[in-house]
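**Student:** Everything below, folded, please.
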Amino acid sequence: MERRSVFVVGVVVLAFLSVSLPATADIVETSFDVKNLTVNRLCQNQVITAVNDSLPGPSLMVKEGDTVIIHVFNRSPYNLTIHWHGVFQRLSQWADGPEFVTQCPIRPGGNYTYRFNLTGQVGTLWWHSHSSWLRATVYGALVIRPRDGQQYPFPQPFREDTILLGEWWNTNPIDVVNAALANGTTPVESDAYTINGWPGDLFNNCLSVSNNTYRLDVVPGNTYLLRIINAAMNGQFFFKIANHNLTVVGVDAAYTDPYVTDVILVGPGQTTDVLLTADQPPGLYYMAARPYASAIGVTINSNTTTAILAYQNTTSTTTPLLPVLPALNDTPTAFTFSSNLTGLVTSPFWSPVPATVDENMFVTMGLGLSDCGSNQTNCGGLFFQRMSASMNNISFALPTRMSLLEAHFRNISGVYTTDFPDQPPVVFDYTDTNNSFNMGLIMTPKRTSVKSVRFNATVEMVLQNTALIGVENHPMHLHGFNFYVLAQGFGNYNSTTDSSKFNLVNPQERNTLGVPVGGWAVIRFRANNPGVWFFHCHLDVHLPWGLAMAIQVENGGTPESTLPPPPADFPQC
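**Tutor:** Model prediction:
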């Protein structure tokens, strides 16, 4: 392999290069220096945790087949891990990154080197911290281009650009989540949303703060590949560009059949690749994102973040045109987009949907309460209990003395159990709001329980939203795998009628899916990656409440299907 340093900068516009390079894969090696950084947003200075003095953090530009080596130095005051969101981590499970799932955190002053390979994936992924709420500012793009000599399965774009949607607090996000967890309540809402680190000029920005709106310059007639990443903590977004159509060609680093739309929905953790043709009269056009607020009666930050699409030679005095965005609660538009995507079966990475299912699971998910104990004065949740969340009525509790993966590898008992149920303990009308505050249903015990499956088993999950406490869309992220989305719908899943809706021919392939508000989704995947893999809601308000579980995949009996030992510098608890 050839060794080269990765080109790491903030988000940049890059021309796609067609120069002849060696056919062999590269070793891409760089360092992440994580420490405090003072930045100015919304008219005030704020100290944040950042990578390499930038917000967003550095973009990693690699090719399919490359090996990535990232030396992470934690000079921040917080425990830290980095998750490479969507990377399969085959034979590199120790590099996946979720705190206390695959590793103990990197302590302040410590370091750890993440090593992994990117064979079999092309498209847009991203990286972020997987410790507490550090990912509010510790995140960046991971762009995987085709190997040299290979092409995209769509027209060659003139240029590529990365659009990172984020979320901003005028305070320390770690303090926000810690205060909420201490009293069992919901964290305070963010103050703004961002595009490539900037709220945009619809906010009351200070005149002394320059470059506060991201700008993409385009040449009329050319087509651009936009890689849109939702790195926000809790915001699901509608995204539009005024007067322009977008052609979706990929989601979560998996190619899709081309899908033309003027609006996309992108949930936290999701990525969407779109082709944009600069076919409008020269001028300035806003790129805009604002939340899809699926939860009824919940107060959210409803602001709109903007960037500017600028045609060549347009004067800065031109007023940008703002798109008409869907209503905050426009579930029909959200569902139309998310349910109409299909997989590109001619992709070199496509595999047919497994026809036989080995593990059938029906998993309810949603909010609830956990027992506050005898000292109820410290709990500010409903009924003087602690806000919680669960899957099959188990609220997931992370271990603290050892990661799940290390306990699995070393066969150490007492860290977790393998009794996560395939069915909910009680069958009820899951989406009936009359059950929202039924104390017999909303109390959720805390347990560290995982589901164990044999290597190469095909797992099918019905993900059923509930109306407990509240009804909303949950973006569910599976580590270590892509899954096929066979069907989605509203209400209670009916195995007799809804199974007839399964797309077994060309379903979309994802690692993160927004399960429809008050509804269900069916996913299927082959468990061909040994280890312990986190499956959780990517709304970070819900993750520490316990809306998560883990899947333990046993070894397969060959060197290629056996969990390797941890690296020498593996962090210790």
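**Student:** switch to C-alpha atoms for all contacts and neighbour counts from now on
**Tutor:** Noted.
**Student:** Next, please give the residue ranges for the strands of the stretch 51-200 of the chain.
**Tutor:** 60-63, 67-74, 82-85, 111-117, 123-129, 139-145, 159-168, 192-195 (DSSP state E, counting those that start in this stretch).
**Student:** Not counting its own residues, what contacts the third one?
**Tutor:** Looking back up the chat, that one is strand 82-85. 95-98, 125-131, 269, 479 (Cα atoms under 8 Å, 6 or more residues apart in numbering).
**Student:** Report the distance from it to the chain centre.
**Tutor:** Here the centre of strand 82-85 is set off from its chain's centre by 10 Å, with Cα atoms, centre = their mean, to the nearest Å.
**Student:** hang on, residue 441 in a strand?
**Tutor:** No. Counting by DSSP: H, G, I helix; E, B strand; the rest coil, residue 441 is located in no strand; its state is helix.
**Student:** any idea how far it is from residue 329?
**Tutor:** 27 Å (Cα to Cα, to the nearest Å).
**Student:** re earlier: let me know the closest of the contacts of strand 82-85 to residue 173.
**Tutor:** Of all these, residue 131 has the smallest distance to residue 173: 11.8 Å, by Cα to Cα.
**Student:** For the closest one, which residues are in contact?
**Tutor:** Applying Cα under 8 Å, 6+ apart, the residues near residue 131 are 79-82, 98-99, 105.
**Student:** Adding distance to residue 527 and mean neighbour count as columns, could you present the strands of the stretch 51-200 of the chain in JSON lines?
**Tutor:** Below are the strands of the stretch 51-200 of the chain laid out as JSON lines (distance: least, Cα to Cα, whole Å; neighbours: other Cα atoms under 10 Å):
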{"stretch": "strand 60-63", "distance to residue 527": "25", "mean neighbour count": "22"}
{"stretch": "strand 67-74", "distance to residue 527": "23", "mean neighbour count": "20"}
{"stretch": "strand 82-85", "distance to residue 527": "18", "mean neighbour count": "25"}
{"stretch": "strand 111-117", "distance to residue 527": "19", "mean neighbour count": "21"}
{"stretch": "strand 123-129", "distance to residue 527": "21", "mean neighbour count": "25"}
{"stretch": "strand 139-145", "distance to residue 527": "23", "mean neighbour count": "24"}
{"stretch": "strand 159-168", "distance to residue 527": "30", "mean neighbour count": "23"}
{"stretch": "strand 192-195", "distance to residue 527": "36", "mean neighbour count": "26"}
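**Student:** The structure of the following sequence is requested for comparison with the preceding one:
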Amino acid sequence: MLSTTKVVIFYFLGFILLGSVTPGHALVRRYKFVLRSSSHTRLCTNKTMLTINGQFPGPTIHARRGDLVIVDVYNRAGHNITIHWHGVKMPRYPWSDGPEYVTQCPISPGTKFSQRIVLSNEEGTLWWHAHSEWLRASRNNYPFPKPHAEVPILLGEWWNADVQEVMKEFLASGGGPNVSDAFLINGQPGDLYPCSRQDTFKLRVEFGKTYLIRMVNAVMNNIMFFKITNHNITVVGSDAAYTKPLRSDYITISPGQTIDFLLEANQPPSHYYMASRVYSIGPNFDNTTTTGIIEYVGNYTPPPSPLLPIFPDFNDTAASVNFTYQLRSLANKKYPIDVPLNVTETLFFTLSINLRPCPGKTTCEGPFQERFLASVNNVTLVLPRTDILQAYYRRISGVYETDFPDKPHFRFNYTEDFIPRDLWRPEDGTAVNILKYNSTVELVLQGTNTVGGIDHPMHLHGYSFYVVGSGIGNFHRDRDTSRYNLVDPPLMETIAVPRNGWTAIRFKANNPGVWFMHCHFERHVSWGLGMVFIVKNGKSPNEGMLPPPPDMPRC
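**Tutor:** As a prediction, the model looks like this:
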């Protein structure tokens, strides 16, 4: 008997699958998204969720490079919402990018917003998701032999609780959030969880054929390992950019990241588990495994239960970072790269977990009975109640400051084992970093060991960037820049800065507007680990930000 308990979970997302297009043949495509409450059952629990068009995961958008996609979003639920089109660069048009109070005010209940999704050179797999508090919870010319079929796989998670209440409780307590009750593959937990065997995701394959798997990690707070029993895979793309083929028996995928890989059905026909579990260096995480099943077509007796793949240890940092280190751009005539070589803006940002005493005489549930916060360059982002984009465009004063630091105000040994507690205290701020149009930016992201070191999957809106270097420990410019890869670095939109390590990225600031950069661990961005770039207009008319649409949501 299934439980009849009903709670609300705010969590919706979906795929954007992008193919190539002949120049001059871009199209306008239109979709209708209706946000409403729908009933879904997982893990013996019947829950009312916010969904798009009654679907979980939501509708898949099919488009081609250079298309304009218009999505009419109708909010018929009882909560404010925004939608972010993750990895879409939105050239000159930040108005539909989606982060709440950065580029727009939320879409309020009973209203509509037509979002214009401006595609440029993206090709491959992207995704869309809610970006308001925790409200997100044949076509191609491939650079590899054409696969038999394409299969989207979305890694997600499930709480037997109201996720909005989970967020409110941990922010009020000052501690960390409760972990989820299950992970999901395409919306299903898999047959290792109760009441889930009948709904386990199954992929039917034919022996000898190759399948292109388009994977997104939509998990809220965890980097994930993924494996398929007895099968190797070949990675061919990440974050809507093709990569050199990378042969591996496992995948490491960060929240917000996409990985495209080829699966060759070359094993004796049977049933095989595909499975995913956490990579985590902390003590508090969901230690369960979500599964789907690869089912070969044919006449055979399937096993009573498939064998689980053998994963790296949950805290195997080397397995996590080594997979990511191996990604490389194609960097050939058909798929050239354009790594900025003459850097004009050199930035150095520290990424930290912080503590602050609780207000008054109350105690919090963080270490030393204090409150968790997080920061970039020791600044904890405090979002305004008027979005920064509107304030910038309409020259509204008093909403933000323009003095976000290019580097930390105070240098120290960022990754030593024991950092003095007086360095754990952040400052609050609503500041932006100003970039000149067409400046070439090198940004080194440095993890710190304040409170405790952890990986930080960093996502930059409005841009793809080249990951030119990475390492464990403190970044040393004289030593580490000589080891940069400027030949075939991967082109990414989300990159995991390793625990107590650093990552160097480069990009050209040629997309004017207001753009959010943040950690894609939702608890970290809720604690304030984010910042905002303003890229100024260029001199010519086609180098300026386009005007807002008439139906922008109001604050």
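**Student:** re the thing from before, between the contacts of residue 131 of the first structure, which has the most around it?
**Tutor:** When neighbours are taken as other Cα atoms under 10 Å, the top entry among these is residue 81 (30 neighbours).
**Student:** from memory that residue sits against residue 98, does it?
**Tutor:** Yes. With contact defined as Cα atoms under 8 Å, residue 81 of the first structure counts as touching residue 98 (6.6 Å).
**Student:** list residues touching both of those two?
**Tutor:** 130-131.
**Student:** one step back: and of the strands of the stretch 51-200 of the first structure, who's closest to residue 223 of the first structure?
**Tutor:** That would be strand 159-168 among these, by Cα to Cα, at 7.3 Å.
**Student:** Which stretch of the second structure lines up against that closest one?
**Tutor:** Alignment of strand 159-168 of the first structure against the second structure: residues 149-158, by TM-score structural alignment.
**Student:** average gap between the matching stretch and the first structure?
**Tutor:** Comparison of stretch 149-158 of the second structure with the first structure after fitting gives an average deviation of 0.4 Å (mean Cα distance after the TM-score superposition for the first structure).
**Student:** Could I get the full set of helices for the stretch 251-400 of the second structure?
**Tutor:** 317-325, 388-393 (DSSP state H, counting those that start in this stretch).
**Student:** Tabulate those (CSV), appending distance to residue 367 of the second structure.
**Tutor:** Formatted as CSV, the helices of the stretch 251-400 of the second structure follow (distance: least, Cα to Cα, whole Å):
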stretch, distance to residue 367 of the second structure
helix 317-325, 24
helix 388-393, 33
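**Student:** most tightly surrounded among those?
**Tutor:** helix 388-393 (a mean of 19; mean count of other Cα atoms under 10 Å).
**Student:** counterpart of it in the first structure, which residues?
**Tutor:** Helix 388-393 of the second structure maps onto residues 404-409 of the first structure, going by TM-score structural alignment.
**Student:** I'd like to know which elements the longest strand seen in the first structure is packed against.
**Tutor:** Longest strand in the first structure, counting residues (DSSP state E): strand 26-41. Judged by 3 or more Cα pairs under 8 Å, 6 or more residues apart in numbering; DSSP states H and E, strand 26-41 of the first structure is in contact with strand 2-5, strand 44-51, strand 67-74.
**Student:** what residues does it touch?
**Tutor:** 1-6, 45-53, 62-63, 65-77, 198-199, 205, 209.
**Student:** let's go with 7 Å and repeat that
**Tutor:** Outside strand 26-41 of the first structure, the residues that touch it by Cα atoms under 7 Å, 6 or more residues apart in numbering are 1-6, 45-53, 66-76.
**Student:** And stretch 533-540 of the second structure, by the same measure?
**Tutor:** So stretch 533-540 of the second structure is in contact with 432-437, 509, 511-516, 543-545, going by Cα under 7 Å, 6+ apart.
**Student:** The longest strand of the first structure against the second structure, how far on average?
**Tutor:** Counting by mean Cα distance after the TM-score superposition for the first structure, strand 26-41 of the first structure comes out at 1.0 Å.
**Student:** Quick check: the aligned residue for residue 530 of the second structure in the first structure?
**Tutor:** So, by TM-score structural alignment, residue 530 of the second structure is matched to residue 548.
**Student:** what does residue 224 of the second structure give?
**Tutor:** So, by TM-score structural alignment, residue 224 of the second structure is matched to residue 237.
**Student:** ok, so what distance separates its match from residue 201 of the first structure?
**Tutor:** From residue 237 of the first structure to residue 201 of the first structure the distance is 18 Å (Cα to Cα).
**Student:** of those two, who's got more company?
**Tutor:** Between residue 237 of the first structure and residue 201, residue 237 has the larger neighbour count (other Cα under 10 Å), namely 24 against 17.
**Student:** Check the gap between that one and residue 367 of the first structure for me.
**Tutor:** For residue 237 of the first structure relative to residue 367 of the first structure (Cα to Cα), the value is 21 Å.
**Student:** And for residue 14 of the first structure?
**Tutor:** 43 Å.
**Student:** Next, the contact list for the equivalent of residue 364 of the second structure over in the first structure, please.
**Tutor:** By TM-score structural alignment, residue 364 of the second structure lines up with residue 379 in the first structure. Taking Cα under 7 Å, 6+ apart, we find residue 379 of the first structure in contact with 183-184, 372, 385-386.
**Student:** If we use 10 Å, what do you get?
**Tutor:** 180-185, 371-373, 385-387 (Cα atoms under 10 Å, 6 or more residues apart in numbering).
**Student:** likewise residue 414 of the first structure?
**Tutor:** 399, 407, 448.
**Student:** gap between it and residue 126 of the first structure?
**Tutor:** 34 Å.
**Student:** thinking residue 164 of the second structure is in contact with residue 10, fair?
**Tutor:** Yes. Counting by Cα atoms under 10 Å, residue 164 of the second structure does reach residue 10; the two are 6.6 Å apart.
**Student:** who touches both of these two?
**Tutor:** 133-135, 137.
**Student:** okay, these in TSV with neighbour count and distance to residue 466 of the second structure next?
**Tutor:** Below are those laid out as TSV (neighbours: other Cα atoms under 10 Å; distance: Cα to Cα, whole Å):
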residue	neighbour count	distance to residue 466 of the second structure
133	20	29
134	22	29
135	21	29
137	23	28
